[in-house]
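Peer 1: here is a sequence together with a model predicted from it:
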Amino acid sequence: MRDASDDLRYVYAVCHPPAAPLAADLTGVGGVPPRQLRHEGLVALVGPVPERDFAAEPLRAHLEDLDWLAETARAHQRVIAALTTVTCPLPLRLATVFRDDSGVRAMLQDGAERFERVLARIDGRVEWGVKVHLDGEAAAGDAPRAAPQPDKPRSGRDYLRQRRSQRTAREESWERAEGFAQRLHDTLSLRSDDARLHAPQDAALSRAPGRNILNAAYLVPRSQSEEFVELVDRTKDEEREATGLRVELTGPWAAYSFTGDDTDADGTEHGDAAPDGRESAS
């Protein structure tokens, strides 16, 4: 039988005291409900986890197990998503673990100034993600499906002419796509309190079709989220026929991209993987 006295403390997020309780049936990592640990106006949402899995050495091995990692990330994100419905949390990195409650309180005490600064910045706000993809056909500079295929080159000159034509089409497609993505980002930045540009996603890792042109996050007041979503929706069909563009909206999330260096709190944090269980809302 598991001895609860040996459990470590898994910390999901830091926030101010929520205005409403979390759902009674909410469970986190290991299927255990999280609880609030309060310290001088701050709250850490924590849950017990067994030392045999979350001490430094076994955790390091677990992080190489993709199935274990995915299950843990989903549980982590489930708690963050639930917390986001009742407050604006500062999420901590996946597998942030402390020895006991006193370690968590020390983390809250030592990081209090930074936590308060970040929580003030994200108060009343959520994160929306927007991606723009250029489909594979357009990215490759291929002709539209309805157009006839070019004749087989009859000479080396014909072959070079076709190659130049394909290269020009590809360059023009990229220019149009990048121009659209920049205009969209500029527009959305004006409608948000803050914005972050992330590196384009690798299609082999994200499994999303096409090439990722824009990968951005926007910090939007909850009260203005409906208007923000409508603005993105109005762009989804713009220029699609001409350039093969696809606009993807995700959220609302906790403000992952706007919490600064929130995962380096003093303590026994072992993990180095960010939460990975977020799903598209569109």
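Peer 2: On my side now, so go ahead. Residues are numbered from 1 along each chain as shown.

Peer 1: going forward, measure contacts and count neighbours with C-alpha atoms only.
Peer 2: Fine.

Peer 1: verify the stated contact: Arg105 with His39.
Peer 2: Yes - taking C-alpha atoms under 8 Å as the definition, Arg105 is a contact partner of His39 at 6.3 Å.

Peer 1: neighbour count for these two, which is higher?
Peer 2: For the pair Arg105 and His39, the greater number of neighbours falls to Arg105 (19 against 16), based on other C-alpha atoms under 10 Å.

Peer 1: check the gap between the more buried one and Arg191 for me.
Peer 2: 37 Å (C-alpha to C-alpha, to the nearest Å).

Peer 1: another structure for you, compare them:
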Amino acid sequence: MDSLIYLYGLIPTKEAAKQLCPSLKGFDGIGDVYTFPIGKITAIVCNLDSENYSEESIKEQINNNMEWLQEKAFHHHETVMKLSKIFTIIPLKFCTLYNNSASLETAVQSNESKMMNTFALIAGNEEWNLKIYCDDQLLKKQVSQSNPTIEAKREEISQLPKGKQFFEKKKLDKVIETELEEEKNKVSEKIHSHLREFALKGNVKRPWSNDVTGRKDNMTWNGVYLITESKVEDFLEQIQQYEKEMRESGWQFEASGPWPAYHFSSFS
């Protein structure tokens, strides 16, 4: 059968020449992961049977076989993680496939300049993630007691006839919800801005829902940072300081890393 090329990531060829690729099983659990040099860039790949791993069959598995998806996604992640500890790697997304080696070569060659610039950016640096969580009920109580807008509205309501107060209090609840969201964003943005001082780059991702996190408290911020190795300790110490100072106010911080530079490298 014809073979598809499964691409895990790209590394500088000069690094591949100095360090052998570790012995790893490929995506199908049968073949091996191997290196495929393409000029200054080396692809780390494995071969897959084109019938068993056609686009249609993979979509079928992803949509209807959660056990398969979890197993294969874990394999991809673990493989890229192991490679990232040895090489400067541009990690590829899960299930990046090419019909043959020629199509892979063309894609890499057409993006060579961009990839070499990316290697220069991420070499010697680490990607870290920070998720910020908040106890909305606790923070809402604090906001409703200290926010000038809410205090003014509460005073205004107290001067109204009893009949009108009920409906105005309902409106006040909406004001409190709005002020709560603004407070969460303001605090999170301030923290993000400060943490970027430790990083070469810092990006914001969409917060995860409670269904994804499995937590009762809400994720208010999801940031990723590219940090020089020498500054990682300072970065983490600052997060620990935030945790210490803000825990009683309902804030929690969850830092994780280092990760392959998924958010600071891309390959079309």
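Peer 2: Here it is on my side, so go on. Owing to the predicted nature of the structure, the values given are computational and were not obtained by experimental measurement.

Peer 1: overlay the chains and give the TM-score.
Peer 2: TM-score of the superposed chains, computed with TM-score structural alignment, normalised by the length of the second structure, equals 0.79; 244 aligned residues with a C-alpha RMSD of 2.6 Å.

Peer 1: tell me which stretches of the stretch 1-150 of the second structure form strands.
Peer 2: Per DSSP state E, counting those that start in this stretch, the stretch 1-150 of the second structure carries strands over the ranges 3-12, 34-38, 41-49, 90-91, 97-98, 125-134.

Peer 1: okay if I get those as CSV plus distance to Gln61 of the second structure?
Peer 2: Shown next, in CSV, are the strands of the stretch 1-150 of the second structure (distance: least, C-alpha to C-alpha, whole Å):
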stretch, distance to Gln61 of the second structure
strand 3-12, 16
strand 34-38, 25
strand 41-49, 15
strand 90-91, 23
strand 97-98, 15
strand 125-134, 29
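
Peer 1: point out the most buried one among those strands.
Peer 2: strand 90-91 (a mean of 26; mean count of other C-alpha atoms under 10 Å).

Peer 1: now the helices for the stretch 101-250 of the second structure?
Peer 2: Along the stretch 101-250 of the second structure, the stretches classed as helices by DSSP state H, counting those that start in this stretch are 101-110, 112-122, 136-146, 148-158, 162-195, 210-213, 232-246.

Peer 1: need these in CSV with distance to Ile62 of the second structure, can you?
Peer 2: CSV is the format used below for the helices of the stretch 101-250 of the second structure (distance: least, C-alpha to C-alpha, whole Å):
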stretch, distance to Ile62 of the second structure
helix 101-110, 23
helix 112-122, 29
helix 136-146, 35
helix 148-158, 48
helix 162-195, 35
helix 210-213, 18
helix 232-246, 36
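
Peer 1: nearest to Thr13 of the second structure, of those?
Peer 2: helix 112-122 (10.5 Å; C-alpha to C-alpha).

Peer 1: how much does the closest one stray from the first structure?
Peer 2: Superposed on the first structure, helix 112-122 of the second structure shows a mean distance to its aligned partners of 1.7 Å (mean C-alpha distance after the TM-score superposition for the first structure).

Peer 1: just checking, what packs against that helix?
Peer 2: strand 3-12 (3 or more C-alpha pairs under 8 Å, 6 or more residues apart in numbering; DSSP states H and E).

Peer 1: so the strand it packs on aligns onto which residues of the first structure?
Peer 2: Matched against the first structure by TM-score structural alignment, strand 3-12 of the second structure falls on residues 7-16.

Peer 1: same thing with stretch 188-208 of the second structure?
Peer 2: By TM-score structural alignment, stretch 188-208 of the second structure lines up with residues 181-201 in the first structure.

Peer 1: tell me the span between the first and last residue of the matching stretch.
Peer 2: 15 Å.

Peer 1: quick one on the thing from earlier: tell me which of the helices of the stretch 101-250 of the second structure lies nearest to Leu4 of the second structure.
Peer 2: Nearest of these (C-alpha to C-alpha): helix 101-110, 8.2 Å.

Peer 1: in the closest one, what's buried?
Peer 2: 104-105, 108 (16 or more other C-alpha atoms under 10 Å).
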